[in-house]
Every structure is written in C-alpha cells, then in structure tokens.
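**Student:** Provide a 3D model corresponding to the input given below.
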Amino acid sequence: MPNERIFILAIESSCDDTAAAVLQNDKVLSNVVANQLIHNQYGGVVPELASRAHQQNIVPVIDAALKKANVTKEQLSAIAFTQGPGLMGSLLVGSSFAKSMAIALQIPLIAVNHMQAHILAHFIDEEGFDKPTFPFLALTISGGHTQIVRVDDYFAMEIIGETTDDAVGEAFDKSAKILGLPYPGGPLVDKFAQEGNPNAFVFTKPKIPGLDFSFSGLKTAILYFIQKQVAANPNFIEENKADICASIQQTIIEILMDKIKLAVEETGIKQVAIGGGVSANSGIRKTLKDAEAKYGWKTYIPKFEYTTDNAAMIGIVGYQKYLNKSFETAAVISKARTQF
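**Tutor:** You can find the predicted model right below:
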C-alpha cells in the first residue's frame, strides 16, 4: 500500500480560512488558503460571516488546489475534511461539500480532528524538516486551544495538560487589543517584541498545579497594569510599545516552557513538537530550538505554512487514515458531528 500512488484531497474550514490541499501519499502537491479579511473590522471572527465566506470560497479554492497539483478529480483516492472542533456553520460548509464530492466520485470520505492534524503535520514529507519518532510530546497552541499531548502513535494520543480557561492565542490577541493593536493582534505583539526588552516589565505568572495552563489571570494583570500606567502617562503605550510586547511575550513563553519542562520530567520523553497557529510566534520557536542545547531535547518545529489553519495537515491525517481504511459513511456525516 505505501508504494501505491495515493491522492488525497483535503478540505479545512474550521474557522475563517477556507483551505484545500492535494497530497500524493505524504507529500504536498498543493496547499491553497483563502483568508477572510472581513473579520478585521469586527476585532474577531463573526461565525455567520465566516460560513457565508466559506460558501463563496470553497469551489474556487478546491479548483485551484487541483489545478496547482496537476491532479484531476478522477485521480483522487479519497477526500479528507475537518470534522471538528470549530465553528458549526464553517464546519458544515466543508463537510457537506466533501460528502457530496465523495459520493459523486464514489471514493472514501475521511473525517479529521483539527487538533490531531496540527500534531501530525510534522509527518508531511518536507525537505529540511525531520519527522519525530514515537513517543513524543506535542505542544499544541492556538487561538482556541493550549494542550500538551503525549503521542505514542499516529492515532494513540493522550492530553496530559490543557488550559483551564483561555487559550494562549487568546492571551496574545486580548493583550494586543488592550494595547490598541488591530485584529489579529498576536502577530503584531510578536513583531514589536523583537524590538523590545523582555525584562522591562514583570507580570505575575499563574500558579496552576500539574501540567495545566491558565491565561485569564495574566490578561487581567496586563489590563490593570496598562490602565494604571496610562492614567499616569497617556502616552505610555506608544512610548513603551516594544518593551510592553516583549515583556508580555516573554511571560507567556515562560508559562509554556515551565509546563513543557515539567512534562518532559514526568514522562521522560525528550522529543517535543509544536503545532497550531501560535507556534508561528518567533519567540516561542527560538526558545524551543534553544532548549535542544540547554536541556538535551530534540525539538520539532513545522514549516511556517503548516502552523496556521491549512488543509495540508488535514491531508496528512487523511493519508494515514486511508492506509488504515478508516473511512466515514454518508450516514455518519449527515449527523454533522463536530466533536470526537
């Protein structure tokens, strides 16, 4: 089977990006993403607008992915799609299209968990990027999730730590909003942080036992700090923007690193892979690479385009599920399940 030429069309529509990719076995032939800029003016994703935009984008995005890959729909072996978690309306657009296309072509349909895909993105065959060996620890960090996952096999995963309230991506975005930065603010915090002093301001880290995270208290501390400073100096944010961003980012990185260090200690597993939109953050990437020499770990950082929501990561899970003949039936998909 692995020597067979397997073509997977993957569809990702969990939030506000409409994405399609074509994989030949574990190699990406195309990876197309249509962003929805309409949400910027609202300071966050509006679910109803997101689902409407998916309906407009899904046909041209899939058409572009097939053409770029130079693969016809008749050559496809299976169609993989994001089943959840995500926004219900957005997921329904992708799942409905995938179901219809699979029935029309009479090929298997494969449901994929979005967070699992962030982890397995490391197994895409990409020149210059090593693949982790089992077992390894995955730090999945995004706008909606913060998890430490023990990965023993492609489909044998256990969440050993997760956020008790807000996700790390939300902490970045809400901090950016407090500073008056436009949405999405996380990348802007990263940008300004590179020019600032990470030790300029000190924010208290939450004391959460075990491997779980918490970010709501940090957000509140940042809000009160900024309000107090601005009351004394209305130009405080503008005069100290880089240092504020660097200090916020450094605090978040320390929270993540404290937990992942504890996870390595408790499990004895010294392979650490990151995934999810926040893994695009330059400070987090650098700190994890430095940990290789500092702690004797082996760290795996995915190619930048596979960190944010994309269909290539859905496709690699689809490929592994295809090998296992783990397919969905039309009856199951019609229930529009969004959770596993």
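**Student:** make it CA atoms for all contacts and neighbour counts henceforth
**Tutor:** Will do.
**Student:** run a quick neighbour tally on Gly180.
**Tutor:** 12 (other CA atoms under 10 Å).
**Student:** before we move on, what about Ala263?
**Tutor:** Count around Ala263 with other CA under 10 Å applied: 22.
**Student:** would you check how far apart the residue lying closest to it once chain neighbours are set aside and Val168 are?
**Tutor:** The shortest distance from Ala263 to any non-neighbouring residue, by CA to CA, 6 or more residues apart in numbering, is to Leu211 (6.7 Å). Leu211 sits 14 Å away from Val168, going by CA to CA, to the nearest Å.
**Student:** residues contacting Glu305?
**Tutor:** The contact partners of Glu305, by CA atoms under 8 Å, 6 or more residues apart in numbering, come to none.
**Student:** the structure of the following sequence is requested for comparison with the preceding one:
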Amino acid sequence: MSIILAIESSCDDTSVAICNNGKITSNVIANQTIHQNYGGVVPELASRVHQKNIVPAIHQALQQAGVSKKEIDAVAFTRGPGLLGSLLVGVSFAKSFALALNIPLVSVNHMHAHILAHFIPGDKNPPEFPFLCLTVSGGHTQIVLIKDYFNMEIVGETLDDAAGEAFDKTAKLLNLPYPGGPLIDKHAKVGNSQAFQFAKPQIADLNFSFSGFKTSILYLLRKHVAANPNFVVENLNDICASVQYSIVQILMNKLETAALRFGIKQVAIAGGVSANSGLRNALEANHEKLGWQTFIPPFQYCTDNAGMIAIAGYYKFLEKDFVDQSVSPMARMEF
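**Tutor:** Down below sits the predicted model:
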C-alpha cells in the first residue's frame, strides 16, 4: 500500500498528481498563459508563476484524490532535465513537504517518466519488455530501447534541434500564436501534405537532425512571400500539412529502421509531440503494414504532467530508491 504525491515543474506547467497503489487518482495541471505574449517560454517568468501555482495545485490534487497530506507515503518530483528555475521550485517544495512529514523523496528523470506514462492503468494493456519508444518533445527527440522500468538505452537521438522545436519554429514563421504545434496539426488536417517539399536530413544510423530542415522551410517561405506577400495566408493549410508530413516521415523512417534492427514489434511513442494526430496516425498505420503492436498514451499524459512522474515514482518507491535532502535540480540530466 502506498500513496505517492508527485510534482512536475520542468518547464511552464505546474502539475501535481496522486498515485494510490499504482493508480492515478488526480492529475492537476496549471498552465501558464503569460508566455503567449512572448511567443515562447520565458524562463524567469515561468519560475515565478510556478511559485504562485504550486500550493493551489497541491491542495486541488489532494482534494480530488480524497486524501490528506498525512496519508502521503512519499513525494516524487522531477529532478531534470528542464529549466533550472522551474525545476528549483518543484524540487524545493518536494524537499520541504517530505521533511515536514518525515517521508521519503523520490527523484524522477523527466524523460523516463514520459516513457513510463504507458504504465498508467487505463483501457489498454501496457507494452511488454523489451519495446521501443520514440520520445518526441520540444527539447528531445530520441529512440529508446526499454528493457525494464529503469533499464533504458538511447539508440538514436537528435544531433541538434528536436522535432518539437521544428514545429514551434515553423509556427512562429507562419505567425501562429504560441503554442503553435497544436495549431499546425489543426491546419494540417485540411491541407495537402504533398504541396511543398523540404530538405530531408541525411543523418547516419538512427540519429536525427532538424536544423537543416527548419532552414529549408525558412528559405521556401522567403522565396514565395517575396513574390506574393499573401502567400502564407493563402496557403497556410497546405504549408502546415507539408511540414507535418515531412517531420512525421523523418521520425517514422528511423523508428522503422530501429524496429527492424532490434527485431521488436512492440513500439510506442511518448512526449508532447505524441499528441500530434499525424504522428499517431502514422504509428497506427504501421500496426497494419508492419505487424507492430503500437502504444499511444492518452492525451492527458502526452504533454508535461505529474501523472507520469507519479507512476515513475511509484515503481521507484517499490524498489525503495530514495534520495536525501541534499538532492538538487539538474537542467541537464543523464538519461
């Protein structure tokens, strides 16, 4: 029997969840709308808003789960990677909460948690070990071989920019408001994915690169806007569809190569970009084409959330994998 309180504060969302014996009974997310004024996350502002949001989020999570703070058996928290100021708020609160109640602290790697979100009980069974997971977010793009809950190996990763960043930067070029990734997905659904072609990265092995891809989008837009100032407005749906299709193809080609190399048929996606409909549809298509058994997390566990921190913390709690009060946040953290 265990009740875990989990805190996620790696970027701009303050999230708190309760895990009761492996089941997520609350998952509160307080979004920060202030960054919309700047077209992206401002780290200093993010940390300040975390300070305002964390106590109300704690109260709401406890209330929704129907538990009191005295019933909590351990506190799990995101140690990294992420924005240092944002992480500091969550880590400091977790340490204080645990110290006041004399309960254990559980440190969680943010990227591990995205993968372990697949083990949150739901309508579908979780993947079986070993399986492959494509983790895609604004800051990371990785293909990970998962052998056990915490025995994971990165077999491919981006050498520069992440796929999520490519979506965000494209949205900015198209003058779409922040966050732009979901808006690209929305416009792509009614656009022609073959309307425009972009440079395809020629990266060896299972690694990725999106810097050249982003540059090719910039050059294409500059060329057409110079000839027609209304080009973006008149072709927005087709541009979004073409960009999304290209990114998804880059990701899926590498994932297919990895699955073949390791002889694995159980394939999952995770991270914020796993909410993208194009990526989800492409993965499901391979269920039929390649005989994969595919796993896609529910939308609420795709983006940053404390539910995934809670389930990771639960498995660490079972192993009594605790940290002491000297623990500190890490902006960069080894996988």
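**Student:** follow-up on the earlier one: which of Leu211 and Val168 of structure 1 has more neighbours?
**Tutor:** Neighbours were counted for Leu211 of structure 1 and for Val168 using other CA under 10 Å; Val168 has more, 28 against 20.
**Student:** in structure 1, which residue sits furthest out from the middle?
**Tutor:** Ala232 (38.7 Å; CA atoms, centre = their mean).
**Student:** follow-up on the earlier one: SS state for the aligned residue in structure 2 for the residue nearest to Ala263 of structure 1?
**Tutor:** The alignment partner of Leu211 of structure 1 in structure 2, by TM-score structural alignment, is Leu206. Assigned with DSSP: H, G, I helix; E, B strand; the rest coil, Leu206 of structure 2 falls in the coil class.
**Student:** confirm for me that Leu206 of structure 2 is in contact with Thr257.
**Tutor:** Yes: when contacts are counted by CA atoms under 8 Å, Leu206 of structure 2 is listed as touching Thr257 (7.5 Å).
**Student:** does Cys200 of structure 2 lie in a helix or a strand, and which?
**Tutor:** Cys isn't right for residue 200 of structure 2; it's Lys. Counting by DSSP states H and E, Lys200 of structure 2 is held by no secondary-structure element, helix or strand.
**Student:** quick check: it touching Phe213?
**Tutor:** Yes: applying CA under 8 Å, one finds Lys200 of structure 2 in contact with Phe213, separated by 6.5 Å.
**Student:** which is the succeeding secondary structure element to the longest helix anywhere in structure 2?
**Tutor:** Selection of the longest helix in structure 2 by residue count, based on DSSP state H, yields helix 231-262. Moving toward the C-terminus from helix 231-262 of structure 2, the next helix or strand (DSSP H and E) is strand 266-270.
**Student:** what's the matching range in structure 1 for the longest helix of structure 2?
**Tutor:** Under TM-score structural alignment, the match for helix 231-262 of structure 2 is residues 236-267.
**Student:** next, the mean deviation of the matching stretch compared to structure 2.
**Tutor:** Following superposition, stretch 236-267 of structure 1 is found to deviate from structure 2 by 0.5 Å on average (mean CA distance after the TM-score superposition for structure 1).
**Student:** hmm, back to that, neighbour-wise, which of Lys200 and Phe213 of structure 2 wins?
**Tutor:** Phe213 (19 against 15).
**Student:** list the contacts of that one.
**Tutor:** Applying CA under 8 Å, 6+ apart, the residues near Phe213 of structure 2 are Ala166, Phe198, Ala199, Lys200, Pro201.
**Student:** same check, this time on Phe97 of structure 2
**Tutor:** So Phe97 of structure 2 contacts Val75 (CA under 8 Å, 6+ apart).
**Student:** which secondary structure element contains it?
**Tutor:** helix 84-101.
**Student:** once aligned to structure 1, how far is that helix on average?
**Tutor:** Mean deviation for helix 84-101 of structure 2: 0.5 Å (mean CA distance after the TM-score superposition for structure 1).
**Student:** aligned partner of Lys303 of structure 1 in structure 2?
**Tutor:** In structure 2, Lys303 of structure 1 lines up with Pro298, judged by TM-score structural alignment.
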